[in-house]
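Peer 1: Next comes the sequence, and after it the predicted model I'd like to discuss.
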Amino acid sequence: MTASAVRAELPAIGDELLREQAEYWQETLADAPEPLELTADRPRPAQPDPTGAIVRLELDEELAAALEALGMRHSSHISTVLLAGWAAVLGRLSGQTDLVIGCSGNALPVRVDLSGSPTAAELLGRVEARVRGALRNQDLAFQRVVELVQPDGAASATPLFRAAFVWRDAPASDPELPGLEPGAVAASERCSTGGLDLSLELGEENGGVAGQVVFATALFDRETVERYAGYLRRMLAGMAADETRPVDRLTLVSDEERRLVVEEWNRTETPYPADSY
């Protein structure tokens, strides 16, 4: 089915509300970027592998309070601040300035614009607007959204997104990430990714914010995702400390990692055998 045929079919979707929501998603996700493609430890397998594992992530009370205060200054919930920080990290890792992230338990696609080197405050405003728009138009089933945006059936080969973010409003024993079986994360470090590369699940816990990153073991080593979790902590800390600074200039690497890259990997005095050509 062509895109024009889908548009002609819009009245058959249902009432006026669903028609308006269908038009919203078509406009918002028009010319959507290629799905997130991070530099992984292994090539993407020819056949999808849903095997996943988790990396625990905790933000202490001080940082959580600073992030909540940042959100309040911009009429945003802390979850929106966390999503903005996650998007900024994913953008830095992928080199993309336009990306789609699946949000909440029903996988609402949220398109994030990182172009123009936005400050933390500017990025938060962009993400807040997108989140509000997605929530206002969440009655349309996700599969219907996919059909409208990818009418040629390319979704099976090219998903709308490969990364997700879920906020838990209250502590829960079972994660809400799509594809995860009840109790999977709590019972074992092995779980299903639901076909995603990376999923961040966070919620309030013991006065701070805590959760986990679920990652595809076919693509990433645990050490890589632990490093990504550290990047997110530093991104969020930088956003909370100075909301006027562009997020693409915030430091992500730790002092130890920087020392490794700058000093160890760039040593030129190391002798090499003369016959090592």
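Peer 2: Done, it's in.
Peer 1: Please count neighbours and contacts with C-alpha atoms only from this point.
Peer 2: Will do.
Peer 1: can you give me the helices for the stretch 1-150 of the chain?
Peer 2: With DSSP state H, counting those that start in this stretch, the ranges of helices along the stretch 1-150 of the chain come out as 3-9, 16-28, 61-73, 78-94, 120-136, 142-149.
Peer 1: Out of the ones you listed, which is the most enclosed?
Peer 2: Among these, helix 78-94 has the highest mean neighbour count (mean count of other CA atoms under 10 Å), at a mean of 23.
Peer 1: how big is the angle separating that one from helix 61-73?
Peer 2: 100 degrees (axes from the mean of the first three to the mean of the last three CA atoms, to 10 degrees).
Peer 1: and the angle for helix 78-94 with helix 120-136?
Peer 2: 110 degrees.
Peer 1: List the contacts of helix 78-94.
Peer 2: 36-39, 67-68, 70-72, 97-99, 101, 112, 114, 123-124, 127-128, 131, 165, 167, 231-232, 235-236, 239, 247-248 (CA atoms under 8 Å, 6 or more residues apart in numbering).
Peer 1: repeat that with 7 Å
Peer 2: Contacting residues not belonging to helix 78-94 are listed as 36-39, 67-68, 71, 97, 123-124, 127-128, 165, 167, 231-232, 235-236, 247 [CA atoms under 7 Å, 6 or more residues apart in numbering].
Peer 1: Could you report the neighbour count for V100?
Peer 2: Residues lying near V100 (other CA atoms under 10 Å) number 23.
Peer 1: ok, now how distant is the residue lying closest to it once chain neighbours are set aside from L99?
Peer 2: Once flanking residues are discounted, V100 sits nearest to R111: 4.3 Å by CA to CA, 6 or more residues apart in numbering. Applying CA to CA, to the nearest Å, one obtains 6 Å for the distance of R111 from L99.
Peer 1: before we move on, what about V145?
Peer 2: Taking CA to CA, one finds V145 at 17 Å from L99.
Peer 1: got it, and D41?
Peer 2: Distance, D41 to L99, by CA to CA: 21 Å.
Peer 1: Then L67?
Peer 2: Using CA to CA, L67 is found at 23 Å from L99.
Peer 1: mind checking how far D113 is from L200?
Peer 2: D113 is 19 Å from L200, by CA to CA.
Peer 1: do the same with V110
Peer 2: 14 Å.
Peer 1: what angle sits between the top helix by length along the chain and helix 78-94?
Peer 2: Taking DSSP state H as the criterion, the chain has its longest helix at helix 222-241. Using the same axes, to 10 degrees, the inter-axis angle of helix 222-241 relative to helix 78-94 is 120 degrees.
Peer 1: All the strands of the stretch 151-277 of the chain, in order from the start?
Peer 2: Listed in chain order, the strands of the stretch 151-277 of the chain (DSSP state E, counting those that start in this stretch) span 163-168, 190-192, 198-205, 208-216.
Peer 1: Alongside the first one, take a look at this:
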Amino acid sequence: NMPMVCRLTGNWVPQALEKGWNQLIERHESLRTVFHEVNGHPVQQIQPYAFRSLPQMDLTKLSPEEQEREVKQWIQTEVEAPFDLEQGPLFRGQIVKISEEEWILLCNMHHIISDGWSMEILLQEWMAFYEEAVGGKSTELAPLPVQYADFAQWQREWLKEEVLNQQLAYWKEELSGELPVLMLPMDRPRPAIQTHHGLTHTVLLSRSLLDKLNELSRQEGVTLFMTLLASYQSFLARYTGQSDILVGSPIANRNYREVEGLIGFFVNTLVYRADLSGAPAFQELLSQVRKKALKAYEYQDVPFEKIVEVIQPERSTSHSPIFQTMFTLQNTRQELPEFHGRSIKAMESYASIAKFDLSLSAAEVEEGLLLSFVYKTDLFDSGTIKCMADHFENWLNVIVEHPDKSLAKLPMLSELEQQQLEEWNDTAITYPRESVIYKLFEEQ
């Protein structure tokens, strides 16, 4: 599920929101798409447009405390409610009235018809339609040149045998040999069949640290994504003692202008494999990651599930194939529309779901670098992840100060932890000369 929750303040008109909602549904076929099974394969079926109401809930009679409790429970329930892929709709929305000038707007889509890029399109166009409804001002949105089904058909025709084999050849070589399972220090053994119960731990790192990371990226001729990915891979290597680190990461995969304005599932997953044997310096690792990333971008078109099908890694019900951790950098800030006398502000909404053992998401915000650690509660306690997040912050601070030093020699612990560790390891005892043990040594 892909939820988006916003707080609306000011003079909002629910009927205009509902009208804009329907204009979106009419404009984008993805929002009218369901999936049926035909001869064992899922097939898109686009339903004709029909008016759909935008449900409303009124909480104005509740106390502020009751409202907060009710809204939190409502968001949690809605975010985790499943979709029926055959019956649809795969796009739900609702507004909650808190007061005369405060509303909560929630829309939720199944990932099969959407991605992160799509969410920004949805909000921008919805608000444009809203302005048209309340002010009579034309949205001036150009007709969509293609729809998602057109892209899907084109992709199938383009990824014919010759192109597909060329794309797959790179991934076969890159993912050859044994693919190690990431052995993070867990609080409990892996269950025989993995579940996806999860929680999220967030931490905000300082603006000064983000500035240093950006400066290091410029010096080394890499993007912030590459710097953070290399930081995460080297951190995982230190945490696990493994030198072969595989991390998955999404890529927008919108390489053609015609699809830039479409709502749909375009995002693909790339695998980044880092070799940390030989204790390289961070600068050396960064050079390696840069080359791997550029190659991965070059061969980004083949769907990840096709790679899994061809690589045929050893499958297990206890963990995901090829990689067990994901890294994401949200480097496109969602620009919320600005209105006169009204405002819209995004709200956090976390589902208690973890798709991988551990996922790290980073985002540049005004205050600094926002990190979100999504983890499986079957494997980790909250205290373990909090400690891991603290260590990662320490690791980033050390890396930006000593990018030319061997990663094996860089400390990951805080100064207090290092001091505590030294105290624990200081086990030398001075025995009195008259002790029996000391006399035995003297006699020998």
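Peer 2: Okay, I see it. Predicted model only: the values in this text are computed from it and were never measured.
Peer 1: Give me the TM-score for this pair.
Peer 2: After superposition, the two chains reach a TM-score (TM-score structural alignment, normalised by the length of structure 1) of 0.81; 244 aligned residues with a CA RMSD of 2.4 Å.
Peer 1: closest one to P50 of structure 1 among the strands of the stretch 151-277 of structure 1?
Peer 2: strand 190-192 (5.2 Å; CA to CA).
Peer 1: Quick one: list the elements packing against the closest one.
Peer 2: strand 51-59 (3 or more CA pairs under 7 Å, 6 or more residues apart in numbering; DSSP states H and E).
Peer 1: which outside residues touch the strand it packs on?
Peer 2: For strand 51-59 of structure 1, using CA under 7 Å, 6+ apart, the contacting residues are 189-193, 208-217, 226, 229.
Peer 1: Buried by neighbour count, from those residues: which ones?
Peer 2: Among these, those classed as buried by neighbour count (16 or more other CA atoms under 10 Å) are 190-193, 209-217, 226, 229.
Peer 1: hang on, the earlier thing: and D41 and L99 of structure 1? which has more neighbours close in?
Peer 2: L99 (25 against 13).
Peer 1: and the more buried one, what pairs with it in structure 2?
Peer 2: L99 of structure 1 maps onto I245 in structure 2 when the alignment is built from TM-score structural alignment.
Peer 1: list the contacts for that match?
Peer 2: Q233, A237, R273, A274, D275.
Peer 1: what about the third one, how many residues close to it?
Peer 2: Right, R273 of structure 2. 20.
Peer 1: Pull the contacting residues for the alignment partner in structure 1 of it.
Peer 2: Superposed on structure 1 with TM-score structural alignment, R273 of structure 2 falls opposite R111. Neighbour list for R111 of structure 1: L99, V100, I101, R130 [criterion: CA under 7 Å, 6+ apart].
Peer 1: For those, which pairs are in contact in structure 2 too?
Peer 2: Retained in structure 2 (both residues aligned by TM-score structural alignment, their matches' CA atoms under 7 Å) from these: L99, V100, I101.
Peer 1: Find the nearest non-adjacent residue to the counterpart of S176 of structure 2 in structure 1, please.
Peer 2: S176 of structure 2 maps onto A30 in structure 1 when the alignment is built from TM-score structural alignment. Excluding the flanking residues, the one nearest A30 of structure 1 by CA to CA, 6+ apart is V149, at 6.9 Å.
Peer 1: give me every residue that touches that neighbour.
Peer 2: Contacts of V149 of structure 1 (CA under 7 Å, 6+ apart): Q26, L29, A30.
Peer 1: And it, what's its match in structure 2?
Peer 2: So, by TM-score structural alignment, V149 of structure 1 is matched to I311.
Peer 1: in terms of contact, does A408 of structure 2 touch A279 like I think?
Peer 2: Yes: here A408 of structure 2 reaches A279: they are 5.6 Å apart, a contact under CA atoms under 7 Å.
Peer 1: Ends of stretch 69-81 of structure 1, what's the gap?
Peer 2: Across stretch 69-81 of structure 1, the terminal residues are separated by 10 Å (CA to CA).
Peer 1: got it, and stretch 105-124 of structure 2?
Peer 2: 14 Å.
Peer 1: quick check: it aligns to which part of structure 1?
Peer 2: Aligned by TM-score structural alignment, stretch 105-124 of structure 2 falls on no residue of structure 1.
Peer 1: tell me the contacts of whatever residue of structure 1 lines up with S406 of structure 2?
Peer 2: Per TM-score structural alignment, the equivalent position to S406 of structure 2 in structure 1 is P246. By CA under 7 Å, 6+ apart, the contact list for P246 of structure 1 reads S117, P118, T119, A120.
Peer 1: Any quick ChimeraX command for the buried ones out of those residues?
Peer 2: Per 16+ other CA under 10 Å, the buried members of the contacts of P246 of structure 1 correspond to this ChimeraX selection:
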select :118,119,120
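Peer 1: if we can go back for a sec, now the strands of the stretch 151-277 of structure 1 in JSON lines, with distance to V261 of structure 1?
Peer 2: Shown next, in JSON lines, are the strands of the stretch 151-277 of structure 1 (distance: least, CA to CA, whole Å):
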{"stretch": "strand 163-168", "distance to V261 of structure 1": "27"}
{"stretch": "strand 190-192", "distance to V261 of structure 1": "31"}
{"stretch": "strand 198-205", "distance to V261 of structure 1": "25"}
{"stretch": "strand 208-216", "distance to V261 of structure 1": "25"}
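Peer 1: Which of those sits closest to G14 of structure 1?
Peer 2: strand 163-168 (28.7 Å).
Peer 1: And the contacts of that closest one?
Peer 2: 79, 83, 101-105, 177, 196-203.
Peer 1: which residue numbers in structure 2 go with it?
Peer 2: Going by TM-score structural alignment: strand 163-168 of structure 1 matches residues 325-330.
Peer 1: Check the mean deviation of the matching stretch from structure 1.
Peer 2: Compared with structure 1 after fitting, stretch 325-330 of structure 2 has a mean deviation of 0.6 Å; criterion: mean CA distance after the TM-score superposition for structure 1.
Peer 1: Tell me the buried residues in that stretch?
Peer 2: T325, M326, F327, T328, L329.
Peer 1: if I pick A354 of structure 2, what's in contact with it?
Peer 2: A354 of structure 2 sits next to H196, H197, G198, L199, V374, Y375, K376 when contact means CA under 7 Å, 6+ apart.
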